[in-house]
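Student: Only the shape, not the letters, is given here:
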């Protein structure tokens, strides 16, 4: 079977190719990819090429398919898995494999397995690890965005607190505590706010920092202070540029208590240091943002580590349970992964979008691999709809959900592309 896929050949060298897939083996599964959202980690991969720890050394002759936030349909199932999976089922994928100590992952390491494709082959280790999941939700994009949401959920599950009486570790955020999300109005930060507002272990307060008033204003549109208040949580957006003493104000929000859980979503040493200085007793700091600089360092207050029990840790990716939780929360409408998405595009836009991702404003770029469409901001649908019927329909659909991408809009787009 022929597939079209965006493949990496080296540093900042990606190309949209058409090529033949091999016949699947008895322990493999052939899938049709429908949606794939672009992750900043893919840009970091392109920056490093062969130097990336997950990339094979022969990508110049055996290029890998990029993309790992994928969803679609199962097309053909090898004999080994025919009792568990059936053609026609929709799938979601947990790409953080960690198979027998290997770092190989879809979107980084495989010649025939990646999300930026029309069809690809899922190898046996994915099923063996339980990382291929049948998805019964309404829209493909929600399954694609389940992967980044699972990373966010994993970050919340990984923070911990300790009890001086018995030293037991209590995993997860502190109930009725203060959460600080630094650099929090990008796509992953928005997902984190959305998740924090629906937790059963409810925080008292969530404070979100960002240096852009435009990003904060957009965050307020989709995750408002009023929405948080209805859920019994105080939500505060904070631009440090607007305060003479930002750190002092951040501490004042907590009545001087400090932050029980802090998440840093931008790989900047000064943010780590500031978050560390704002921790409460037994506070935990999760450095979530993945840096490309392997020498990145920051100073932390060791005195506080010793005397007020502060903690510094990091998390990356999610596990199967995190993805299951992400898909369940989305299906029950407790979270809305659409808050992360600001742009839609087709397979012909994936290469350029991936290469220039840091320069493109807004949130997640959601791509449909059987669609030909330039990367387009959802905010531009209305204007484009004045001359193009497709965008008129898409604008009417997203207007029903306050400008957020939704299942109706996805159906319109896929029908337009004869899917």
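Tutor: That came through, no problem. Quick caveat, the model's predicted, so the values are computed rather than measured. Numbers count the residues shown, from 1 in each chain.
Student: alpha carbons only for contacts and neighbour counts from here, please
Tutor: OK.
Student: Go ahead and measure how far the helix or strand hosting residue 218 is from the middle of the chain.
Tutor: Assessed by DSSP states H and E, residue 218 sits inside helix 213-222. For helix 213-222, the gap between its own C-alpha mean and the chain's C-alpha mean amounts to 19 Å (C-alpha atoms, centre = their mean, to the nearest Å).
Student: What is the stretch of helix or strand residue 365 belongs to packed up against?
Tutor: In the assignment (DSSP H and E), residue 365 maps to strand 364-368. Strand 364-368 sits against strand 29-38, strand 341-346, with contacts defined as 3 or more C-alpha pairs under 8 Å, 6 or more residues apart in numbering; DSSP states H and E.
Student: Please work out which of these is packed deepest.
Tutor: strand 29-38 (a mean of 26; mean count of other C-alpha atoms under 10 Å).
Student: What residues sit buried inside whichever helix or strand comes after it?
Tutor: Going down the chain from strand 29-38, the next helix or strand is helix 40-48, by DSSP H and E. Applying a neighbour-count criterion of 16 or more other C-alpha atoms under 10 Å, one finds 41, 42, 43, 44, 45, 46, 47, 48 buried in helix 40-48.
Student: how big is the angle separating the longest helix anywhere in the chain from strand 29-38?
Tutor: Using DSSP state H, we find that the single longest helix of the chain is helix 140-158. Interaxial angle, helix 140-158 versus strand 29-38 (axes from the mean of the first three to the mean of the last three C-alpha atoms, to 10 degrees): 70 degrees.
Student: ok, second structure coming up, stack it against the first:
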């Protein structure tokens, strides 16, 4: 069968093409993709090309399908999996396969397995590691956004603390502690803060920093301090650029105690250094934001590492359990992942948007792959609606949900473009 997909041939060489998918084998599954949220990691892949650890060296002759935060419906199941999967099942998927030690992942490494496409083929390893899982939510975008949310969930679970003269690691955030998410007013940081408010570790305080007042204002609008207070958590937004002494200013927010858990959500050396400087005794710092520069480094205090028991770590991606947790939180309405989304577009918008992600304003760019539409800011729907009744209706729908993308908007956009969900066509 034919499909249209965004395929990468090399450095910043992404092309929207139509081509023939092969027939699935007995140990494969054919899926129809409906949504994919664009990730900065895909930009890093496009920038590095063959130098990227997950990119095959023959990508110029066997291009890969980009996109790894995708969701859809199973269309056809190979014989090996027919007792576990059925056509019509909505799914979410975990791109971090870690299959037999391989770095291969959908959206990075496979010729026919990725999210920026109308249809793709799940290879046997995806099912063998449990990376294909049913999704019971009311929309596809929530399943797409489960993957980036699961990365932050994994980061929270991976934090650890100790007690003096005890070598046992207590996993997760410090219970009742201080958390800081540095550079956290972007989509990933907001997802992390939203999770921190409701997670089992129940921190006392979460500080989210940025240097852009507009980003802080939007963050406060979609994730207000009052929502955190309902869960017994103090949420503070702080513009460090306005602090005369950043270290002193951040420490003052904790009454001088410091931060038990520090997350670095932007790959800037000065931010990592500052994060290290505000660690409390036994504080754990997670360098979450992966840099493109292999020589990236920052100054850290090894005196504190020795005498104050501070520790530094890094996480990338999540595991199956993290994604299951993310999907359950979204499906139950405990976390609304739409707080990460500021733009919506179609399949034809993906290549250009991916190659220019660092330059594009706002948060997550959500793409629907069964139709074409320019990547459009949700806040621009109203202006476009002055001439286009469709955008007028879409704008009203989002305004009814506090300016956020929502399941009703997804159904509205599917109806407008004539998209039928497989198994629900009647």
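Tutor: Here it is on my side, so go on. Just so you know, these numbers come straight off a predicted model, no measurement behind them.
Student: Whichever helix or strand comes after the longest helix of structure 1 against structure 2, how far on average?
Tutor: With elements assigned by DSSP H and E, the helix or strand that comes after helix 140-158 of structure 1 is strand 160-162. Compared with structure 2 after the fit, strand 160-162 of structure 1 shows a mean deviation of 0.5 Å (mean C-alpha distance after the TM-score superposition for structure 1).
Student: what's next to strand 160-162 of structure 1, contact-wise?
Tutor: Outside strand 160-162 of structure 1, the residues that touch it by C-alpha atoms under 8 Å, 6 or more residues apart in numbering are 168, 169, 170, 171, 172, 173, 174, 282, 283, 284.
Student: can you do 10 Å?
Tutor: 167-174, 260-261, 281-286, 309-313 (C-alpha atoms under 10 Å, 6 or more residues apart in numbering).
Student: Filter those down to the buried ones.
Tutor: Among those, those classed as buried by 16+ other C-alpha under 10 Å are 172-174, 260-261, 281-286, 309-312.
Student: list the contacts for the nearest residue to residue 213 of structure 1 once chain neighbours are set aside?
Tutor: Closest residue to residue 213 of structure 1 in three dimensions, ignoring its sequence neighbours and counting by C-alpha to C-alpha, 6 or more residues apart in numbering: residue 239, at 6.9 Å. With contact taken as C-alpha under 10 Å, 6+ apart, residue 239 of structure 1 is in contact with 183, 208, 209, 210, 211, 212, 213, 215, 216, 246.
Student: Setting the sequence-adjacent residues aside, check what's closest to the fourth one.
Tutor: It stands for residue 210 of structure 1. Here the nearest residue to residue 210 of structure 1 in space, its sequence neighbours aside, is residue 183; by C-alpha to C-alpha, 6+ apart that works out to 4.8 Å.
Student: Tell me, how many residues neighbour that neighbour?
Tutor: Close neighbours of residue 183 of structure 1, defined as other C-alpha atoms under 10 Å, add up to 24.
Student: Correct me if wrong: it contacts residue 262.
Tutor: No - here residue 183 of structure 1 lies out of contact with residue 262, judged by C-alpha atoms under 10 Å, at a distance of 11.1 Å.
Student: Find residues that contact each of those two.
Tutor: Counting by C-alpha under 10 Å, 6+ apart, the residues touching both residue 183 of structure 1 and residue 262 are residue 208.
Student: still on that earlier bit, nearest to residue 92 of structure 1, of the helices and strands packed on strand 364-368 of structure 1?
Tutor: When those are compared by C-alpha to C-alpha, strand 29-38 sits nearest residue 92 of structure 1, at 10.1 Å.
Student: give me the stretch of structure 2 that that closest one matches.
Tutor: Counting by TM-score structural alignment, strand 29-38 of structure 1 falls onto residues 29-38 of structure 2.
Student: Mind reading off the mean deviation between the matching stretch and structure 1?
Tutor: Looks like 0.2 Å for stretch 29-38 of structure 2 (mean C-alpha distance after the TM-score superposition for structure 1).
Student: Please list all residues in contact with residue 31 of structure 1.
Tutor: With contact taken as C-alpha under 10 Å, 6+ apart, residue 31 of structure 1 is in contact with 71-77, 87-91, 113, 117-122.
Student: Now do stretch 400-409 of structure 2: distance to the chain's middle.
Tutor: That offset, for stretch 400-409 of structure 2, works out to 19 Å (C-alpha atoms, centre = their mean).
Student: Any buried residues in it, and which?
Tutor: 403, 404, 405, 406, 407, 409.
Student: Okay, and which of these map to helices?
Tutor: Using DSSP H, the buried residues of stretch 400-409 of structure 2 in helices are 407, 409.
Student: can you list the helices and strands packed on strand 364-368 of structure 1 in JSON lines and add distance to residue 390 of structure 1?
Tutor: Output for those, formatted as JSON lines (distance: least, C-alpha to C-alpha, whole Å):
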{"stretch": "strand 29-38", "distance to residue 390 of structure 1": "18"}
{"stretch": "strand 341-346", "distance to residue 390 of structure 1": "13"}
